[in-house]
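Asks: Okay, here's the prediction I keep looking at, along with the sequence it came from:
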Amino acid sequence: MGVFADRLGFVGTDAGPAAHFGNPVGEQRALAAGRAVVELGLGVVTVTGPDRLSWLNSITSQLLTGLTPGTSTETLVLDASGRVEHAARVVDDGATTWLLTEADDAAPLAAWLTSMRFMLRVEVADRSGDFVTLGGFGTAVPADAVVEWADPWSSVTPGGWGYAALEAHPASDWTLRVAVVTPDAAAEVAASDVPVAGLLALEALRIAAWRPALSDVDERTIPHELDWLRSAVHLSKGCYRGQETVAKVHNLGRPPRRLVMLHLDGSDGVLPVPGTPVLDGDKEVGRLSAAALHHELGPVGLAVVKRSLDPTATLRLVVDDVVVTAAQETIVPTDAGATADVPRLPRLGAVRRS
């Protein structure tokens, strides 16, 4: 059960945290304004030992060697073909590297990391049951956190690359902070008068910020398709599993699929659920990965569609015989990476070793 279960209007989720407290749109406004806090229910994996950062650097997509205490970043675990298997929010406190992931991914991530230890001086632990994760965009987030992670999504991180070519990216307002707190500290927050929001409110803001998450990933996803090079991939670091695909697709451009935001017709009051096929006429061109009612934009969603789909096409989603039309807003363009100013990355066999 979530830590805010005693709050008026609490409606929980299977994972425990509140989906909403009876007013998802109002909660969303308070959350966006920095007045409310949301229980995230994230999994917590810790890595300790003197080799932890160099080891994680060698097996994931982000440059982690030399990560200074308190600096927040993000990294991906890819398979040999460059497909996303795990995603983790990363912060190091000088003795421990904290990896925050989705609740159902914590145990698989910890198990995979443990299998990759070999003879290195690292220890991996799934400590999801020991902590509570609270998020927000303002001072409502508790200051006495064991560790705090600040989402780097608001700008392209060093070594990253943003495919969305906009003067004003919607991510500029995405300043999410995540506090990892003890259950006792979480109980103190719950007993206070701080306004609270549910996960539905956060999901709407995430969609509007074009912020990718593991919920947008399927068995074929590569980082380029979700514009995830922006925050979770360092393009000039050394080798890691899946690096050859990252370099090849970035060098040649045009990932096979691309993320779009959908502006959904809300006339019938129907909101499609994730997994709903996205149709161009009668042809399936992708699938919806997220949908929510945004307090300003109305019904919106994220979908991964075929790269070749006409960006101006009006799309259709069918929900219980109700047809919901959708206009696209381009996130990853059809020619992603295929411009003259894209840096050419080394192929796997060409990486210089010192």
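Replies: Received the coordinates, thanks.

Asks: okay, CA-based contacts and neighbour counts for the rest of this
Replies: Noted.

Asks: who are the neighbours in contact with the residue nearest to residue 200 when sequence neighbours are not counted?
Replies: Take residue 200 and drop its neighbours on the chain: the residue closest to it by CA to CA, 6 or more residues apart in numbering is residue 19, 5.5 Å away. Residue 19 makes contact with 10, 11, 12, 13, 198, 199, 200 under the criterion CA atoms under 8 Å, 6 or more residues apart in numbering.

Asks: Neighbour count, secondary structure and distance to residue 23 for these - can I get that in CSV?
Replies: Listed next are these as CSV, based on neighbours: other CA atoms under 10 Å; DSSP: H, G, I helix; E, B strand; the rest coil; distance: CA to CA, whole Å:
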residue, neighbour count, secondary structure, distance to residue 23
10, 20, coil, 10
11, 17, strand, 10
12, 18, strand, 13
13, 14, coil, 15
198, 29, coil, 9
199, 22, helix, 12
200, 23, helix, 10
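
Asks: Compute the number of surrounding residues for residue 67.
Replies: 19 (other CA atoms under 10 Å).

Asks: Next: the one 10 residues further on.
Replies: Close neighbours of residue 77, defined as other CA under 10 Å, add up to 24.

Asks: hang on, it is in a strand, isn't it?
Replies: Yes: applying DSSP: H, G, I helix; E, B strand; the rest coil, one finds residue 77 inside a strand.

Asks: do you know how far the residue nearest to the spatial centre of the chain is from residue 82?
Replies: When CA atoms, centre = their mean is applied to the chain, the residue found nearest the centroid is residue 213 (2.8 Å). For residue 213, the distance to residue 82 (CA to CA, to the nearest Å) stands at 16 Å.

Asks: Same question for residue 254.
Replies: Residue 254 is 15 Å from residue 82, by CA to CA.

Asks: Compare neighbour counts for these two and give me the winner.
Replies: Using other CA under 10 Å, the more surrounded residue of residue 254 and residue 82 is residue 82, with 24 against 20.

Asks: try this one next to it:
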Amino acid sequence: MTESPFLALPGAVASAAEGVDAGVAGHYGNPIVEQRHLERGDAIVDLSNRGVVTVAGPDRLSWLHSMASQALARLQPGEGTEALLLDASGRVEHAAHVIDDGETTWLIVEGDEAVAVAAFLDRMRFMLRVEVADASGDVAVLGAMSSSALDAATPAYAPAGVALDWVDPWAHPRPGGHQYAHDAGHPASEWHWIERIVPRTALAEAAAAVRAGSVDAAGSMAAEALRVAAWRPRLATEVDDRTIPHELDWLRSAVDLGKGCYKGQETVAKVLNLGRPPRRLVLLHLDGSDTVLPAPGDEVVGEKARPEPAAGEAPERKVVGRITTAVMHHELGPVALAVVKRAVPADLPLIVLSHGTEVAAAQVEIVPADAGAAVEVPRLPRLGVHKG
């Protein structure tokens, strides 16, 4: 793909080449100010490094429904949803932001996922009337917290008469899903995220609108900061080769518990109804006195409660998790999402080991430590006990 025209805007600083947002601007000179503009609905974000996979044909929705964690068979034109593709053990392999226009289903995925998702779907076609294509070279994605900001940059794209604006369902729990996080104080209600699919040629028009002052531009750092504050998981950052949806509270937006017969469904149901998520997502408030922002993968450690250390000895520490995303938020300061072991107490002080420095961290539960089974299993009487 050619370089995004947003990288030619004044002040544009490209994201790290090896990072998840390589290929777009990390910021345009002041990521904190850009967060405020984005949050107010006055700015757009270049997401042209994302991939777009299309599925056409009369069998497309029922076919995707049979493989995905989300109910898609009756998806209405213009309605946005989110779906996961899991392996046989229920681990997350792919995630897609899904919108259908009545003729084609559009899947927005991470940029390095487009080829793999298209190849996987193509292998699963068999005799059904579906056509799969990687459309990333023809279309691109812009993000914003308001449709008015997107409209100021470029018109909505509607090749079949339905605007391809994906509205993130994270803001409110979907019917058929399940939320582990407590409702009180959940920040998702402030997350009004929209992703607009546009012809790739429209990126120049959108960049020109920024130059003309019609709309502001915010970099990927601003978008990530607001995402973290909303506790919103992302495939490229929060997912590893062991992740199941429960650990990230992803049943909230990407899983319909009323459907079955998809790969990984048994694990989804068993963990929800009979078990506990083996790990859990938390938000960490970080000590900013050392001006150290952790990197993805940095270890999170906690002090062992037992045995008690001898006099003069430092408490024994144990690795309890890892950082997935760390940001500087315009109101919260330095914060991070991290995946920690289920048994880590909610009030345990934590330390992040980063760049040779110890960064103190206090956790806010997203998936609670006591998140348990959604179904009470009846106790059976012990053998040999007779109740008259």
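Replies: Okay, I see it. Being a predicted model, the structure only gives us computed values, none of them experimental.

Asks: hang on, the earlier thing: and the gap between the residue nearest to the centre of structure 1 and residue 260 of structure 1?
Replies: Distance from residue 213 of structure 1 to residue 260 of structure 1, by CA to CA: 14 Å.

Asks: would you list every one of the strands in the stretch 201-350 of structure 2?
Replies: Ranges of strands within the stretch 201-350 of structure 2 are 216-218, 279-286, 299-303, 317-329, 333-341, 350-354, based on DSSP state E, counting those that start in this stretch.

Asks: Could you give me the buried positions within the longest one?
Replies: Judged by neighbour count using 16 or more other CA atoms under 10 Å, the buried positions of strand 317-329 of structure 2 are 319, 320, 321, 322, 323, 324, 325, 326, 327, 328, 329.

Asks: re the thing from before, so what does the residue nearest to the centre of structure 1 match up with in structure 2?
Replies: In structure 2, residue 213 of structure 1 lines up with residue 234, judged by TM-score structural alignment.

Asks: And its match, how far from residue 10 of structure 2?
Replies: From residue 234 of structure 2 to residue 10 of structure 2 the distance is 29 Å (CA to CA).

Asks: Equivalent analysis for residue 135 of structure 2, please.
Replies: Taken as CA to CA, the span from residue 135 of structure 2 to residue 10 of structure 2 is 29 Å.

Asks: now residue 299 of structure 2
Replies: Taking CA to CA, one finds residue 299 of structure 2 at 37 Å from residue 10 of structure 2.

Asks: Name the residue in residue 135 and residue 10 of structure 2 with the higher neighbour count.
Replies: Using other CA under 10 Å, the more surrounded residue of residue 135 of structure 2 and residue 10 is residue 135, with 21 against 11.

Asks: could you list every residue that touches that one?
Replies: Residue 135 of structure 2 sits next to 51, 52, 53, 54 when contact means CA under 8 Å, 6+ apart.

Asks: Of these, which belong to strands?
Replies: Here DSSP state E is the test, and those give 51, 52, 53, 54 as lying in strands.

Asks: Leaving out sequence neighbours, find the closest residue to the first one.
Replies: Computed as CA to CA, 6+ apart, the closest residue to residue 51 of structure 2 that is not its neighbour in sequence is residue 111, at 4.3 Å.

Asks: and the equivalent of that neighbour over in structure 1, what is it in contact with?
Replies: Here residue 111 of structure 2 is matched to residue 103 in structure 1, going by TM-score structural alignment. If a contact means CA under 8 Å, 6+ apart, then residue 103 of structure 1 has 15, 41, 42, 43, 44, 128 as its contacts.

Asks: Could I have the buried ones of those residues as ChimeraX selection syntax?
Replies: Here is the ChimeraX command that selects the buried residues among the contacts of residue 103 of structure 1 (16+ other CA under 10 Å):
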select :41,42,43,44,128
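
Asks: Which one of the contacts of residue 103 of structure 1 is nearest to residue 335 of structure 1?
Replies: For the contacts of residue 103 of structure 1, the residue nearest residue 335 of structure 1 by CA to CA is residue 42; the value is 34.7 Å.

Asks: from memory the closest one sits against residue 100, does it?
Replies: Yes: counting by CA atoms under 8 Å, residue 42 of structure 1 touches residue 100, with 6.3 Å between them.

Asks: can you map out the helices along structure 1?
Replies: Ranges of helices in structure 1, per DSSP state H, are 24-32, 52-59, 106-115, 183-191, 199-208, 229-232, 243-252.

Asks: Okay, angle between the third one and helix 52-59 too, please.
Replies: Our comparison of helix 106-115 of structure 1 with helix 52-59, counting by axes from the mean of the first three to the mean of the last three CA atoms, to 10 degrees, yields an angle of 90 degrees.

Asks: which residues are contacting helix 106-115 of structure 1?
Replies: With CA under 8 Å, 6+ apart, helix 106-115 of structure 1 has contacts from 43, 44, 45, 86, 100, 123, 124, 125, 126, 128.

Asks: mind listing what the third one touches?
Replies: Right, the one you point to is residue 45 of structure 1. With CA under 8 Å, 6+ apart, residue 45 of structure 1 has these contacts: 98, 99, 100, 101, 106, 109, 110, 124, 125, 126, 127, 128.

Asks: Weed out the non-buried ones from these.
Replies: 98, 99, 100, 101, 106, 109, 110, 124, 125, 126, 128.

Asks: against structure 2, where does stretch 18-25 of structure 1 fall?
Replies: Residues 25-32 of structure 2 are where stretch 18-25 of structure 1 lands when matched by TM-score structural alignment.

Asks: Kindly state which residue of structure 1 is aligned to residue 350 of structure 2.
Replies: Going residue by residue (TM-score structural alignment), residue 350 of structure 2 aligns to residue 315.

Asks: how many neighbours does the aligned partner of residue 118 of structure 1 in structure 2 have?
Replies: Aligned by TM-score structural alignment, residue 118 of structure 1 pairs with residue 126 of structure 2. By the criterion of other CA under 10 Å, residue 126 of structure 2 has 9 neighbours.

Asks: what's the answer for residue 240 of structure 2, then?
Replies: Count around residue 240 of structure 2 with other CA under 10 Å applied: 13.

Asks: Nothing else from me, thank you.
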